[in-house]
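J.: when you get a sec, could you give me coordinates for this:
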Amino acid sequence: MTFNILIIGQKGRLTHEAALFAATLRHNSPGWSGRLIVAEPEPGDRWPDDPRIPDGPQRDLLTDLGAEIVPFRNWHFGHYYPQGNKIEGLVTLPDEPFVFFDTDTVITAELADLDIDFTRPSASMKREGTWPEIELYGPGYNDIWGVLHARRGGRLEDTIDESWPDEYWRRYLYFNAGWFFGANPRAFHDAFRDAALMIRDDPPEEIVCQTLDPWLDQAALPLAIHELGGGRPGDKGGIADGVFDGSHSFHYRFLPLMFATAPDHAVEAVTAATAPNPVKKVLKDYEPFKRFLYQPKGAKARALFDRADLPPKEQAIRNRLKREGLWLR
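T.: Next comes the predicted model:
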């Protein structure tokens, strides 16, 4: 099937991650025929330094791999909240179905084989109960999510997963913003932007004590997806559960975590995609990639953990990697 892919690219870590993403996409999904758009924030008053991908081998590799680097302007976010790039960067997309991926993602299987109903937007369920933080005597999940959905014209009862008990975070529509998709990028941009600005600039009293950095995008995303008629993967969302963050992609965030936690097929797919010399000579310029992809740190990190019995909290994985000298970011 045909759809476009959006990732964010800018100087620093995201430059290298964008190159890795493109390499895995082209190697592991040769049948996919959409456009890979790397949205690049323009310099301006919301960026104290030039955020663009610098000229050099990483930018050249991206274009060699068929990526289109397209600039966009930050109107509402910028350096103080760079996660807002995934909202504002949606304007770079043509009026066609799309999937957004966080740049620290790898593609591990053929995307052309997927069956996605883009009219029912969805997003990543690879999340923990990070937002909101419920105070002992404060409003609960029903009150917080209820008022937020109502502000955007939605109904809380239409978003509930009744397999979880009342006032338990998994009962409520909540996503990681590591991937999401939709049929119309402009409509998705407008819904996502308006929800985020409402939460940030005109919050209901139920959330005035909540921390929004870095959770603003994840607080706004359920509102946008519900507004656009979507929901959880495998439920009201138009994709089967376990496709992204599972069989076809892996959101690693930091390379040590990928080697510690990713299934075998994902590590094998990344290893194959990063082996060709034109890719290797560029990726190894980035220290975490050199140490984990081309030197033994990846294998050492992988040997520390049983993927069938991982610690329930990611922090425990990070702590062990740090103790073993296997943490780079």
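J.: drop to CA atoms for contacts and neighbour counts, all remaining ones
T.: Noted.
J.: residue 130: what's it in contact with?
T.: Neighbouring residues of residue 130 by CA atoms under 8 Å, 6 or more residues apart in numbering: residue 215.
J.: if I look at it, how far off is residue 121?
T.: In this view, residue 130 and residue 121 are 22 Å apart by CA to CA, to the nearest Å.
J.: what do you get for residue 184?
T.: Counting by CA to CA, the gap from residue 184 to residue 121 is 10 Å.
J.: doesn't residue 7 fall inside a helix?
T.: No: applying DSSP: H, G, I helix; E, B strand; the rest coil, one finds residue 7 to be strand, outside a helix.
J.: now do the residue nearest to residue 169 when sequence neighbours are not counted: how many residues are near it, please.
T.: Excluding the flanking residues, the one nearest residue 169 by CA to CA, 6 or more residues apart in numbering is residue 129, at 6.0 Å. Residue 129 has 11 neighbours, counted by other CA atoms under 10 Å.
J.: another one to check against the first:
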Amino acid sequence: MTQDFNIVIVGHAGRLQYEAVVFAASLKEKSPAFKGKLFVAEPQPGAKWSFDPRIKSDARELLESLGAEILPFESRVFGEAYPNGNKIECLSQVPNDKPFVFFDSDTLILDEITDVPFDFDRPAASMRRENTWPNIELYGPGYEEIWGSLYEKFDLDFESAQDISYPREFWRRYPYFNAGFFYGRDAHAFGARYLEVAKAIMDDRPKALVCQEIWPWLDQIALPLVLHSFGGGFGALSEGWLDGKTTCHYRVLPLMYAREEDRVIQTMEAVTAPNKVKKVLKNYDPFKRMIYQNRGEKVRALFDRNDLPQKEQAIRNKLKREGFWMR
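T.: This is a model prediction of the structure:
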């Protein structure tokens, strides 16, 4: 187990700066043993942005008071058009003095992060995912051909990347992860390879992907290839730690209130209660209404956590019908 590491999230003007505040507050509260640095990667104004994406002053000051360091980076490839690409491009600016763990900003720390048994020489990513990609067409290529063509393109061994406890052509056999977290030994090397793989898929995809839509899933299509190239993938991190005991990738507040266990809600409401945090978060409607005006409790009453729909889309649809969808 390695305890000495840095954490990276992306934050910019709008929703992400408020999510970054919650992340920083929960990290400070729930992980007192964490001695690394929390970097909030901030895209800078430029040709890839139609607005100034820098974090506003009130959120910036609060983040810094919570121990975060704002880390500017330049968007050269993705930017506003594909925000998921920020997690790829920011890694080039992360100091390489320690291993890194990247989290999406819409993540809540629930317990001591240094207890997680990271093996930074076997990088991993979130297993909390649905079969959102690829979309298998009748008479078209199957999972085996689609994923196999990607591994062949990058000269990676496909057979060793699979979870053979599942049968062929069942989606869980193939190396598809949620990019809500990932980690590695060397942020610069990881980021460079991630960018190389993502651009190659974007610019020259294998024939088996011709009928596949790659947006907004490009980051999650490229990620397993990057993990495998560094010796990671399935089984590199025991399940139940991240997106489990230690963290919750809540995505958006209505989904959190609808489906997450009580301790997630209790943690969210506790870390957002201090006046200095509340003063900033109340500037963002979803936090103001869901947490401080108690609409989250009304959402919670709509769902039975022991009998949730299997598909997230069904939860989203019900929230929209009831007028509770916000992000």
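J.: related to what we said a few turns ago, quick check, the residue nearest to residue 169 of structure 1 in a helix?
T.: No: under three-state DSSP, residue 129 of structure 1 falls outside any helix and is assigned coil.
J.: what residue of structure 2 takes the place of it?
T.: Counting by TM-score structural alignment, residue 129 of structure 1 corresponds to residue 131 in structure 2.
J.: for residue 114 of structure 1, same thing?
T.: In structure 2, residue 114 of structure 1 lands on residue 116 (TM-score structural alignment).
J.: you'd agree its match is up against residue 239?
T.: No: using CA atoms under 8 Å, residue 116 of structure 2 makes no contact with residue 239, being 10.5 Å away.
J.: more neighbours, the two?
T.: Counted by other CA under 10 Å, residue 116 of structure 2 and residue 239 do not tie: residue 116 has more neighbours, with 18 against 13.
J.: could you find the closest non-adjacent residue to that one?
T.: Once flanking residues are discounted, residue 116 of structure 2 sits nearest to residue 241: 6.3 Å by CA to CA, 6+ apart.
J.: show me the contacts for residue 219 of structure 1.
T.: 131, 132, 174, 196.
J.: list just the nearest of those residues to residue 33 of structure 1.
T.: Among the contacts of residue 219 of structure 1, residue 174 lies closest to residue 33 of structure 1 (CA to CA), at 30.9 Å.
J.: quick one: the strands in structure 1?
T.: 4-8, 36-41, 68-72, 98-101, 105-107, 122-124, 176-182, 249-251 (DSSP state E).
J.: quick one: distance of the last one to the chain centre.
T.: Taking the mean C-alpha point of strand 249-251 of structure 1 and that of its whole chain, the gap between them comes to 9 Å (CA atoms, centre = their mean, to the nearest Å).
J.: what's the spacing between the residue nearest to residue 113 of structure 1 when sequence neighbours are not counted and residue 73 of structure 1?
T.: Closest residue to residue 113 of structure 1 apart from its sequence neighbours, by CA to CA, 6+ apart: residue 1 at 6.7 Å. Counting by CA to CA, the gap from residue 1 of structure 1 to residue 73 of structure 1 is 30 Å.
J.: same deal with residue 181 of structure 1?
T.: 21 Å.
J.: those two: which is more packed in?
T.: Each of residue 181 of structure 1 and residue 73 has its neighbours counted (other CA under 10 Å); residue 181 has more, 30 against 19.
J.: so what corresponds to the more buried one in structure 2?
T.: Residue 181 of structure 1 maps onto residue 183 in structure 2, by TM-score structural alignment.
J.: need the contact list for that match.
T.: Contacts for residue 183 of structure 2 (CA under 8 Å, 6+ apart) come out as 99, 100, 101, 102, 120, 123, 124, 125.
J.: quick revisit: so the residue nearest to residue 116 of structure 2 is in contact with residue 247, correct?
T.: Yes: applying CA under 8 Å, one finds residue 241 of structure 2 in contact with residue 247, separated by 7.3 Å.
J.: what sits against the spatially most distant residue from the centre of structure 1?
T.: Distance from the C-alpha centroid of structure 1 peaks at residue 137, with 32.9 Å (CA atoms, centre = their mean). Shown in contact with residue 137 of structure 1 (CA under 8 Å, 6+ apart): no residues.
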